[in-house]
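S.K.: sequence and predicted structure, then a few things I'm wondering about:
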Amino acid sequence: MLKAEDAFPLPEPLSARHKDSFAYTTMKDRQPVILTKVIDYLFRERKEIAEVYGDDVLEDLKAINELLAQLRYELMTDKPLSPLNESELPDVHDWNHSLEEARFDCAAKHEDCSWFTAPWLLVECYLYRRIKDAFLKGSGTGKLKHFDFFADQKKSSLLDSLSSVRILGNFLLDKLSHLQPGNPDASKTLFFHMVELSLWGNKCDLCISGGNPNAHTSDPLADLDVFRQNILSDHLDDIWSFVKSSMSLGPAEICFIADNAGFELFSDLALADFCVSIGFASKVVFHVKSFPWFVSDTVESDVEFLLKVLEEEGLCSLALRWKSYFETERWSIESDHFWTLSEPFPNMKKIRPLLYERLSRFRLLVVKGDLNYRKLLSDLNWEHHTSFELALRQFHPCALVTLRTMKSDMVAGLRPSVGKNAHTIDPNWMITGKYGLVQFSGRKDTESKCSV
């Protein structure tokens, strides 16, 4: 885990070996439930799936569920992690390298490299990669290799959030029609609101709810005043200063590392539209996952479904507006297998140098959500008051913003008293999604070393 450029001892990675940790609870309780729901869904919906793909996939579904049941057994009995041995995806070498490193680290502690001894980030990501592996191996017909087994849950979450979507969509259209070109200061307050809306959209996470419904049903605009006091690290002024100064240089490309589909994706697109409309961004790239991941993470088909729903549910003008952005390539969707590895972002430059180079061409990177935050800060047990810059461990392809509601017990960049005060109010403050972070780093790749 320690990189040559780290000039200080690193904290330990979060791990389920500690029975009083959120990682332990997640791997013991929540992830087996999610896996069981996938198995139950495939069995319950087998006839409907066969109607779409053909009766011959019934044998595929049986084989896939047998593999998933075996995976659940391995997880619940804390078996050693096995290497991947299929080669259809380009990530197998990287995954097996990560597993080998983890085995080496566990061996140094005289432990097997298992679900409850290896780093939490590794085993949690490995679970979803193994689910994908079951579909690749179990689909003898090949028809279900790329089946999105979380699609129905994501679609239901969006449809259950329609009242909030309409409120935010109509608000956005109204505000865009009254923008004052050439007067960025007039957009400052509205920019803050759009960033906050994107932040709180991250509360809609089907993984943290164990796959149970978790839609946005309240008025997102009314929520802002209520939730603002729950932003524990607020760099909005720094972000606006960067945006305003950047606008004097002319429009540029920005990038969103997307998290959840549904209402959060909608709020991200709304923020992206605002950035385009005020002249900050000429192009926006959305990086999404290449296969189903952590229940509600965005894949490309989720974007297509969102636009379809907007067109059918009273926001046709917004749907057409956003479709035109994609058609004219002002907006685009990209993916990379790095996002479905377990590797922390600071390792990107070594593992996926072309992706790091691609990100370095953006003026701003918007990193969404809890898992991306964990990867951004290497999922280490940082002291809460550790500076955000230090915890980034030299990951500076370009200026970056992270918008995250807290759903795991890892954070950096807080003032010394903030965590203590939040714990007094709610001992579970780090894992409920009630509290949020808006953090910013304006640095771009540097060879200088961190020091403490």
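M.R.: That came through fine. Not measured: the values here are computed from a predicted model.

S.K.: C-alpha from now on. contacts and neighbour counts both.
M.R.: Noted.

S.K.: if I look at residue 369, how far off is residue 54?
M.R.: 37 Å (C-alpha to C-alpha, to the nearest Å).

S.K.: cool, and residue 299?
M.R.: From residue 299 to residue 54 the distance is 24 Å (C-alpha to C-alpha).

S.K.: same thing with residue 361?
M.R.: Applying C-alpha to C-alpha to residue 361 and residue 54 gives a distance of 45 Å.

S.K.: now the strands for the stretch 151-300 of the chain?
M.R.: 231-234, 252-257, 281-288 (DSSP state E, counting those that start in this stretch).

S.K.: dump these to TSV, plus mean neighbour count and distance to residue 200.
M.R.: Formatted as TSV, the strands of the stretch 151-300 of the chain follow (neighbours: other C-alpha atoms under 10 Å; distance: least, C-alpha to C-alpha, whole Å):
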stretch	mean neighbour count	distance to residue 200
strand 231-234	18	10
strand 252-257	22	16
strand 281-288	22	18
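
S.K.: residue 299 and residue 54: which has the busier surroundings?
M.R.: residue 299 (24 against 13; other C-alpha atoms under 10 Å).

S.K.: quick one: residues contacting that one.
M.R.: Counting by C-alpha atoms under 8 Å, 6 or more residues apart in numbering, residue 299 touches 261, 288-292.

S.K.: if we use 7 Å, what do you get?
M.R.: Listed by C-alpha atoms under 7 Å, 6 or more residues apart in numbering, the contact set of residue 299 reads 288-292.

S.K.: equivalent analysis for residue 42, please.
M.R.: residue 61.

S.K.: now name the helix or strand holding it.
M.R.: helix 31-44 (DSSP states H and E).

S.K.: which residues does the next helix or strand along the chain from that helix contact?
M.R.: Next in sequence after helix 31-44, counting helices and strands by DSSP H and E, comes helix 46-53. Applying C-alpha under 7 Å, 6+ apart, the external contacts of helix 46-53 come out as 57-58, 143.

S.K.: from those, list just the buried residues.
M.R.: Among the contacts of helix 46-53, those classed as buried by neighbour count (16 or more other C-alpha atoms under 10 Å) are 57-58.

S.K.: take this one as well and set it beside the first:
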Amino acid sequence: MESSSKEPSSEADQPEEEHPVKSDSSSQPIKISRLLRTEFDAKYQIVNLQTPLNAFMSGHYKQSFAFHTLRSRLPVVLTNVIDTLTRDKTELVAQFASNEFAQAAREELKIIIGLISRLKYELQTDKPFHNFTGEEPDRELWNNFISHLPDGERSFYRASSLHAECYLHRKLQSFLENSIFLKSYDFFAKVKEHALTDNMDDVLALTKYTRRSENSLEVFDELLRINMWSNCNDVASDTEIVKQTNRQVLENVAAPDEHVLVNQAAEIWRCLDNQKPKKQKQVDFILDNAGYELFSDFILAEFMIEKGLATKVRFHVKAHPWFVTDVTERDFKWTLEYLSQHADYIISLIGKKFLQFLDEGKFELAPISHFWTSPHAFYSMPHTDPELYSSLQSSKLVVFKGELNYRKLLQDVCWDTTQEMSTCLRGFLPSNICVLRRVKSEVISGLAEGVGQALSRQDPRWMVSGSYGVIQFVDGSREFGY
């Protein structure tokens, strides 16, 4: 099961620091690195397999993106947070504590850095999940969830990767919630702000491009695709690729068509294109990333309002900082204020327009719910948070943005790529559902027969490259969603 030094190594087996060797003298470090990696696999029962069909994504499977995330990506996230706190400690102490309490704030900062370092160690050594024991408002929800996990699924590499990632980010936030001085601090605030400010040329271009849009399926389809590809602006993307992708989408919207694996824009359009002028139509956006993507969400919502596809768009944000770049209430409001006060007249005008939409009730910030930052897949919402589920039932269409929302819709299960999404939702269908997602993990459903196999032959990394996307629709008007 475990890989040995005698087996041919796959790309997933290669440590990131390895390079082709040119002489015998340089091969020893590589052999040592492979040995250490093999010892890790053996110690934590990692198997050198892809995730089996219909199994939960998990770091237990070495050839999965879940393993890569746990082994490589998440430790970097925690290291970056530690580096930020260390670098900015003087600034943070001055910002959050008066002179009289400066020393106490410095000591607290050291404690938080230590807690994050311990969390990183627990991640890297597959330690079990711990209960929450502080002042977390969702403490009971989390502790109840952890207590009901099977005994063999309560540690980072043995659990579903969805549970492991959510637990890590929730623990990280709890260190601030239980602090004295840093309760209101956001580890990732500057990252999210730069995700907008560094892309203002693209914001201006998108604003100009969409000012005189016709009320047609063709334009709606364009906006859905632009919105889906705006997810290129998450922090894991290469900056130059991000900018190139934005401009390519605007210059030639048809160019990336072959990379849109499912496009059900016409069905989404028919769902919303009701010609009864007095009929109230609410659309809910379950948001993903702050920055340029959030601006793109506003542009799509603006089109829905102005073309009569919706009378109100309600935005759902995260209750606290989450998965680095996810939108919080603070990010939502900061973005609108930043746009409205921008030096460029056109950007300022669009920002003021969006603020006016808020004042008029055309845009609305939904009540904050801790369900979105829980470890629960969405099928559990009717009994875990029935009030939230009931509120979504009043919507004509619920738009789920991005990778994490997609994984929660499909429970982070390795489905057959041709499985119908309505089946994968396990009864979760509060209303009509739209999904806009760049594919960045091996969780996907609803593809046509043969598409997945053809892509695997052409590009073995197609599921994790972010080069492909889906615009999917599930009709919630039919009984039981089937």
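M.R.: Great, that's in hand. Bear in mind the structure is a predicted one, so any value in this text is a computation, not a measurement.

S.K.: re the thing from before, could I get the contacts of helix 46-53 of structure 1 as JSON lines with secondary structure?
M.R.: Formatted as JSON lines, those follow (DSSP: H, G, I helix; E, B strand; the rest coil):
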{"residue": "57", "secondary structure": "helix"}
{"residue": "58", "secondary structure": "helix"}
{"residue": "143", "secondary structure": "coil"}
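
S.K.: what residues sit buried inside stretch 316-330 of structure 1?
M.R.: Taking 16+ other C-alpha under 10 Å as the criterion, stretch 316-330 of structure 1 shows 318-319, 322-323, 325-326, 330 as buried.

S.K.: if you look at those residues, which of them are in helices?
M.R.: Per DSSP state H, helices hold the following members of the buried residues of stretch 316-330 of structure 1: 318-319, 322-323, 325-326.

S.K.: for the residues you listed, which one is nearest residue 121 of structure 1?
M.R.: residue 326 (33.3 Å; C-alpha to C-alpha).

S.K.: what does the closest one align to in structure 2?
M.R.: Mapped onto structure 2 by TM-score structural alignment, residue 326 of structure 1 lines up with residue 358.

S.K.: what do you get for residue 440 of structure 1?
M.R.: Using TM-score structural alignment, residue 440 of structure 1 lines up with residue 473 in structure 2.

S.K.: burial count for the closest residue to that match other than its chain neighbours?
M.R.: Spatial nearest neighbour of residue 473 of structure 2, chain neighbours left out: residue 434 (4.6 Å); criterion: C-alpha to C-alpha, 6 or more residues apart in numbering. Residues within reach of residue 434 of structure 2, counting by other C-alpha under 10 Å, total 22.

S.K.: Three-state assignment for residue 434 of structure 2, please.
M.R.: strand.

S.K.: tell me which residues touch it, please.
M.R.: Here residue 434 of structure 2 is in contact with 397-400, 472-474 (C-alpha under 7 Å, 6+ apart).

S.K.: the helices in the stretch 51-200 of structure 1, which residues?
M.R.: Applying DSSP state H, counting those that start in this stretch to the stretch 51-200 of structure 1 gives helices spanning 57-76, 92-108, 120-138, 151-160, 162-176, 188-201.

S.K.: re the thing from before, could I get the buried residues of stretch 316-330 of structure 1 in CSV, plus columns for distance to residue 414 of structure 1?
M.R.: What follows is these, written out as CSV (distance: C-alpha to C-alpha, whole Å):
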residue, distance to residue 414 of structure 1
318, 37
319, 39
322, 36
323, 39
325, 37
326, 38
330, 36
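
S.K.: list just the nearest of these to residue 271 of structure 1.
M.R.: The closest of the buried residues of stretch 316-330 of structure 1, once distances to residue 271 of structure 1 are taken by C-alpha to C-alpha, is residue 322, at 12.0 Å.

S.K.: what's near enough to touch the closest one?
M.R.: Residue 322 of structure 1 touches nothing, counting by C-alpha under 7 Å, 6+ apart.

S.K.: again, but for the one 3 residues further on
M.R.: Listed by C-alpha under 7 Å, 6+ apart, the contact partners of residue 325 of structure 1 are residue 331.

S.K.: again with residue 441 of structure 2
M.R.: 65, 463-464.

S.K.: mind putting the helices of the stretch 51-200 of structure 1 in a markdown table, distance to residue 257 of structure 1 included?
M.R.: Shown next, in a markdown table, are the helices of the stretch 51-200 of structure 1 (distance: least, C-alpha to C-alpha, whole Å):
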| stretch | distance to residue 257 of structure 1 |
| --- | --- |
| helix 57-76 | 29 |
| helix 92-108 | 20 |
| helix 120-138 | 17 |
| helix 151-160 | 18 |
| helix 162-176 | 21 |
| helix 188-201 | 12 |
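
S.K.: once you drop chain neighbours, what's closest to the residue nearest the centre of structure 2?
M.R.: Nearest to the geometric centre of structure 2 sits residue 404, at 4.1 Å (C-alpha atoms, centre = their mean). The shortest distance from residue 404 of structure 2 to any non-neighbouring residue, by C-alpha to C-alpha, 6+ apart, is to residue 288 (7.9 Å).

S.K.: that neighbour maps to what in structure 1?
M.R.: Match for residue 288 of structure 2 (TM-score structural alignment): residue 259.

S.K.: its match and residue 298 touch, don't they?
M.R.: Yes: with contact defined as C-alpha atoms under 7 Å, residue 259 of structure 1 counts as touching residue 298 (6.0 Å).

S.K.: and for the residue mapped onto residue 183 of structure 2 from structure 1, the neighbour number?
M.R.: Counting by TM-score structural alignment, residue 183 of structure 2 lines up with residue 145 in structure 1. Counted with other C-alpha under 10 Å, the neighbours of residue 145 of structure 1 add up to 18.
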